[in-house]
Every structure is written in structure tokens, then in C-alpha cells.
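K.L.:
Sequence first, then the predicted structure:
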Amino acid sequence: MLTNIEKKMPAILLVDDHEDILFFLSALFKNNYRTLTAMDGKEACAILENQYVHLVISDVMMPDMDGFELCSWIKNRPDFAHIPVILLTAKDTFQSKIDGLKKGADVYIEKPFSTEHLEVQVENLLQNRFLIKEFYTSSPMSHIYSPDINKSNEQFLEEIQNVIFEHLNNLDFDVNQLADLLHMSRPTLYRKIKSVFQMAPNELIHQIRLNKAAELIAGGQMRISEVAGQVGYNSLSQFGRHFLKQFSMTPTEYKEKVKSFTAALPCPY
């Protein structure tokens, strides 16, 4: 069970025009996840715009806005493209599977389905995103990376990083300035960053600063005190605490680790 993904249970949005199916799925997942329900794609879109959702399970055949249209709507919006989508359908044709995948569905499951199979798919999709996020936010030599392969979402996250880099040594740079420079409202920015990285925007700013600090320390051209100021920390002790919390080692320990690693490399000649 995914009890370590967040302090609170991940939220799954269940979409089906049959109340009995929604009741069944809600009962299936209620012990391990928070469940939200919608009777069609339009209702699901409204929920996504107002609720924090980790994964969507949707039927394909629905009135007004079917599962294919909902999936396409999700995957083509930067705010939601990272959210995994599982499509459930009674259509068992090869072409219907291709259509679902073309719309961006992460998993396509035929009805009737095994509940165990569906549970495992949900767990794997969420766990994979959690593990990728953990890797890229815990390695000193890494940069912030999106677990989503959607190009528009990657470009959006790259823009965030570039803006923060441009104001890296500005001690007063905050979330409000970041939102303004990205031409976004603070709530929209918060929701997007929280959805992708499971962290608040101010935490993301610290993460990018610390990753850059690790890069500068590894370069060996600056003292640690200089690095701290370069990445926006006016207190060396505060910088050390944040670095230790993020990477489980002090800046000095990391510097020594980089030296040891470099010394152990074989000579290229």
C-alpha cells in the first residue's frame, strides 16, 4: 500500500455514469486512498480544477464528454498533464486500445476486470511517480525533473527553473514574485507545483537553490560561504541546515565526497 507517498492519502478521481460502478470502485479504494466521484467527463473537469487529484480512473462510454475526451483534456493541459489516467472500457477491440493510448492514457483496462489487477496498476503508477520525484529531489548532482513526459509540462517546469536561476542570489525572491514572473496566480502555481513534486512552491525554490549549490561546490572554485550567498542564503548556518536536511550530509561532507570520487576516477591518458 502507498502509505509513504504523502502524509495524507493520495486522491483518486473515479468517473463513470453508473452509480453502482462508482460505489463499487469507491468501496474498493476507500481504505488506501481518498476517492472523488464524477458522473461524466465535464463533472470530472470541474473537480480537477478545484481539487488536488493524484490519479484518474474513468469509464470510456459516457454521455456529454466520454473517457477519451476527458483523457485528452487532461493530457493537453499543463496543470494536469502529469496526472496518470486509467481508462476502463467494455470495448475489447485493438483499435479502441490504440485510441485510448493516443489520447494519452497511461493504462487501458478492459471490462470485466480483475480488481487485483486494477489495484496493482494504481499502486504502480503512483509509486513510480513518487520514486522518480524522490530520486531527483534527493541527489545533490540532480536538477529538478518532471516525472511527466508531456512536452508542454516539461517546458513549463524548465521556465520555473530559469526564472529562479535568474534571481538565485536575490535574498528577497519569493513565491509571489515567481508567480508574477510566470504570469500566473499564486493558487494556480501552488496547485501545479504541489501536484507534480508533492511540495509547495517555496520548497521548490529551496530545492533548486540547493541543487545549484551542490553543483557549485562540486566545481571546486568557490568557498562554501561564497556558494551560500550565491544561491540566496544570507546565513551560512541556515544554508548548512537546509543542505543537511535535503541531502543527508553537510556542505563540507559533500565537498569531501566529491573530492574522493574525483580522485578515484581513472586517468583518461
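P.N.:
Received, thanks.

K.L.:
only C-alpha atoms for contact and neighbour calcs from this point on.
P.N.:
Fine.

K.L.:
what's the spacing between the residue most central in space within the chain and Asp172?
P.N.:
Nearest residue to the geometric centre of the chain (Cα atoms, centre = their mean): Val196, 2.1 Å. Distance of Val196 to Asp172, computed by Cα to Cα, to the nearest Å: 25 Å.

K.L.:
what do you get for Thr89?
P.N.:
Counting by Cα to Cα - Thr89 and Asp172 are separated by 52 Å.

K.L.:
Comparing these two, which shows the higher neighbour count?
P.N.:
Shown here are Thr89 and Asp172; by other Cα atoms under 10 Å, Thr89 has more neighbours (20 against 11).

K.L.:
what residues are up against that one?
P.N.:
Thr89 makes contacts with Asp59, Val60, Met61, Tyr108, Ile109, Glu110, Lys111, as judged by Cα atoms under 8 Å, 6 or more residues apart in numbering.

K.L.:
switch to 10 Å and redo it
P.N.:
Listed by Cα atoms under 10 Å, 6 or more residues apart in numbering, the contact set of Thr89 reads 58-61, 67, 96-97, 100, 108-113.

K.L.:
In these, which residue is surrounded by the most others?
P.N.:
Neighbour max across the contacts of Thr89 (other Cα under 10 Å) = Ser58, 30 neighbours.

K.L.:
Alongside the first one, take a look at this:
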Amino acid sequence: MKPTLLLVDDNEEILEFLETELNEKYTIVKAMDGEAALELLRQEVIQLVISDIMMPVMDGFELCKIIKTNFEYSHIPVILLTAKNTLQSKIQGLEIGADAYIEKPFSPEYLQVQIANLLMNRAKIKEYFVSSPLVHIKSMAHTKTDELFLEKVNEAVYANLEDAALDVEKLAKLMNMSKPTLYRKIKSISDLTPNELINITRLKKAAELLVEGKYKIYEVADMTGYGSQTNFGRNFLKQFGMTPTDYLAMKQAKALSNDPPE
């Protein structure tokens, strides 16, 4: 599926121009001011926002500020377009959390590269998180709001690690959120379902415990909510490309190689 972009500008010609340039690679939705854009954000799953700054009703600065401080939208990258090329204007845009700032007139090719880079960087960060045993969940956060949310998810899962039945419904209750809101937020930040994120969080805690060297593999499996060492080993291998035994051996070998000579 093509990523969905939200274009916001009070000039219909510019909206049509942008749509023509971008609709081959992206699904496009359009709004003519910030308030209309917020309404679309409530209705659609948006991957990136491109907004003009000077608009009636609600300008681009205010829209960007709301997006970056709103729990449900703070993960969405925002590109601001403007004819205002003063340094102060650029600083203001970056201070409220804009991910990129492009002056009009601009090259469509330059805009395409900015969009692709923002989406690709986020995809790389997500991939790094899911494939690396000791990388913290916060690595996926792009805003303070997202960071606080991900930390809260992590704490909720850690506090209930031994509960093999922990799932999205239980996690939603622990987070004091509705199931659909939790699902949408986790999916949009991490590209994972809540149950997948719960499983990865278990496995990452297991990797930490293995590195500590205080527990046998079957004990770690027990402590992280897996019914058996076999089930744990299968999940670990699928997620990180190595068995718990191989992972432990790799970490021990690395520790020995880093020991100072006697």
C-alpha cells in the first residue's frame, strides 16, 4: 500500500500541483486550512503532513504544534512550506517540531527526496529496533510525547512479564486506553501490532537477563512469560536470527575479547 500524505494549503492551484507531483508514489488527501487538516487526521491514517504556513483559520505553525504535542499524531513527520524565508521563521518552525522546512518556490524533486528520506529513516529505525536484542523501545520515538508513551508501554509489559496471557486487551486496560486507540498508536509508531510489540518486549527483556549471566535459559523463559524453553527458543530465533544459546555464546565471546590483557 502507498503511504498516505496530507497536503494542507489555502491555494487550490498549489494543492493540485502537489497532488500531481506526488500521487504516483503516495495516496493524497487535501485540506485548505489547519482545522480541516486536523479533521482529516482524525479520520485517516496519515504517514506524513506537508503544510503551508500562511493560511486562514489555523496556520501551519499552529497545526504543526498541535500535531507534535497530540498523543495520537505526534509520530507523524511534518514538512512546512513557506514563502517566509527569514531565519526567525525557520527557527520557529523547527522549535515547534517541524521535521523539514522548505522555502517556496521549491523544486518538486527536492520535496520528493525530503519525503522519501523522512519515511525511509523512520522505517530503518523501526527495523533496527525489532532486529536488535538490546535496543530500547524509546529508539523509535521522534517526539517527547511518543517517548513517554513508549516508556509507559514498556513499563506495563515489564510489570506483567510472567503473565503468559498478556494481550492487547489487558495492555489497553493497564494503559487506561481504548483498544482501538492503543492499536492505532502502536501500529503507527512501530509498524507492529500490540501483540507483536508485547512479544518483542518479552524477548528484549530475556536478552537482558541472558547477558546478566545469572539465570539458566529455562529460567529466563519462565521469567518472561513463555510456557517452555522450546517455545522461547523458537520465538527468539525468529525475532533475532539466533537461538538464545548462540546469543549467549556470542555475548560471552565478545566480553572475553574486550577483557584487558593480564
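P.N.:
Ah, there it is. Computed from a prediction, not measured in an experiment: that's the story for all the values here.

K.L.:
Mind telling me what element the counterpart of Asn85 of the second structure in the first structure is part of?
P.N.:
Asn85 of the second structure maps onto Asp92 of the first structure when the alignment is built from TM-score structural alignment. Using DSSP states H and E, Asp92 of the first structure sits within no helix or strand.

K.L.:
how about the nearest residue to Asp92 of the first structure once chain neighbours are set aside, what does it touch?
P.N.:
Spatial nearest neighbour of Asp92 of the first structure, chain neighbours left out: Glu110 (6.2 Å); criterion: Cα to Cα, 6 or more residues apart in numbering. Neighbouring residues of Glu110 of the first structure by Cα under 10 Å, 6+ apart: Asp59, Leu87, Leu88, Thr89, Ala90, Lys91, Asp92, Thr93, Lys97.

K.L.:
if we go to 6 Å?
P.N.:
By Cα atoms under 6 Å, 6 or more residues apart in numbering, the contact set of Glu110 of the first structure is Leu88, Thr89, Ala90.

K.L.:
Per the alignment, name the residue of the second structure opposite the residue nearest to the centre of the first structure.
P.N.:
With TM-score structural alignment as the criterion, Val196 of the first structure lines up with Ile189 in the second structure.

K.L.:
buried sites along the helix or strand hosting that match?
P.N.:
Using DSSP H and E, the element containing Ile189 of the second structure is helix 179-190. Of all the residues in helix 179-190 of the second structure, those buried under the rule 16 or more other Cα atoms under 10 Å are Lys179, Leu182, Tyr183, Arg184, Lys185, Ile186, Ser188, Ile189, Ser190.

K.L.:
now the strands for the second structure?
P.N.:
Counting by DSSP state E, one finds strands in the second structure at the ranges 4-8, 27-31, 48-52, 78-82, 100-103.

K.L.:
contacts for the second one?
P.N.:
Outside of strand 27-31 of the second structure, the residues that reach it under the criterion Cα under 6 Å, 6+ apart are Lys2, Thr4, Leu5, Leu6, Leu7, Val8, Ala37.

K.L.:
let's see it at 10 Å
P.N.:
1-12, 15-16, 18-20, 22-23, 36-41, 44, 46-47, 49-51.

K.L.:
now these: which count as buried?
P.N.:
4-10, 15, 18-19, 22, 37-38, 40-41, 46-47, 49-51.

K.L.:
if we can go back for a sec, what's the residue nearest to Asp92 of the first structure aligned with over in the second structure?
P.N.:
Matched to the second structure by TM-score structural alignment, Glu110 of the first structure sits across from Glu103.

K.L.:
what's the answer for Phe29 of the first structure, then?
P.N.:
Per TM-score structural alignment, Phe29 of the first structure is aligned with Leu22.

K.L.:
give the contact list for its match.
P.N.:
Leu5, Glu16, Ile28, Pro108, Leu111, Gln112, Ile115 are the contacts of Leu22 of the second structure under Cα under 10 Å, 6+ apart.

K.L.:
how close does it get to Val29 of the second structure?
P.N.:
For Leu22 of the second structure, the distance to Val29 of the second structure equals 11 Å [Cα to Cα].

K.L.:
ok, now Ser257 of the second structure?
P.N.:
In this view, Ser257 of the second structure and Val29 of the second structure are 54 Å apart by Cα to Cα.

K.L.:
same thing with Phe129 of the second structure?
P.N.:
From Phe129 of the second structure over to Val29 of the second structure (counting by Cα to Cα), the distance is 30 Å.

K.L.:
that older thread, show me the contacts for the residue nearest to the residue nearest to the centre of the first structure when sequence neighbours are not counted.
P.N.:
Using Cα to Cα, 6+ apart and skipping the chain neighbours, the partner closest in space to Val196 of the first structure is His82 (6.5 Å). Neighbouring residues of His82 of the first structure by Cα under 10 Å, 6+ apart: 54-55, 74-76, 129, 146-150, 153-154, 192, 195-196.

K.L.:
Glu155 of the second structure now?
P.N.:
With the criterion set at Cα under 10 Å, 6+ apart, Glu155 of the second structure makes contact with Phe149, Leu161, Met175, Thr201.

K.L.:
Tell me how many other residues crowd the closest residue to Gln92 of the second structure other than its chain neighbours.
P.N.:
Counting by Cα to Cα, 6+ apart, Phe61 is the residue found nearest to Gln92 of the second structure once chain neighbours are left out, at 8.0 Å. Using other Cα under 10 Å, the number of residues around Phe61 of the second structure comes to 24.

K.L.:
start and end residues in the first structure for stretch 116-133 of the second structure, please.
P.N.:
Aligned by TM-score structural alignment, stretch 116-133 of the second structure falls on residues 123-140 of the first structure.

K.L.:
So what's the gap between the matching stretch and the chain middle?
P.N.:
Distance of stretch 123-140 of the first structure from the chain centroid (Cα atoms, centre = their mean, to the nearest Å) equals 8 Å.

K.L.:
Tell me where the stretch 1-150 of the second structure has helices.
P.N.:
Secondary structure of the stretch 1-150 of the second structure (DSSP state H, counting those that start in this stretch): helices at 12-22, 34-43, 60-69, 87-95, 108-131, 144-159.

K.L.:
Between helix 60-69 and the fourth one, find me the angle.
P.N.:
Read it as helix 87-95 of the second structure. For helix 87-95 of the second structure against helix 60-69, the angle by axes from the mean of the first three to the mean of the last three Cα atoms, to 10 degrees is 20 degrees.

K.L.:
Check the mean deviation of helix 87-95 of the second structure from the first structure.
P.N.:
By mean Cα distance after the TM-score superposition for the first structure, the fitted helix 87-95 of the second structure averages 2.0 Å away from its aligned residues in the first structure.

K.L.:
and the angle from that helix to strand 78-82?
P.N.:
Here the directions of helix 87-95 of the second structure and strand 78-82 differ by 160 degrees (the same axes, to 10 degrees).
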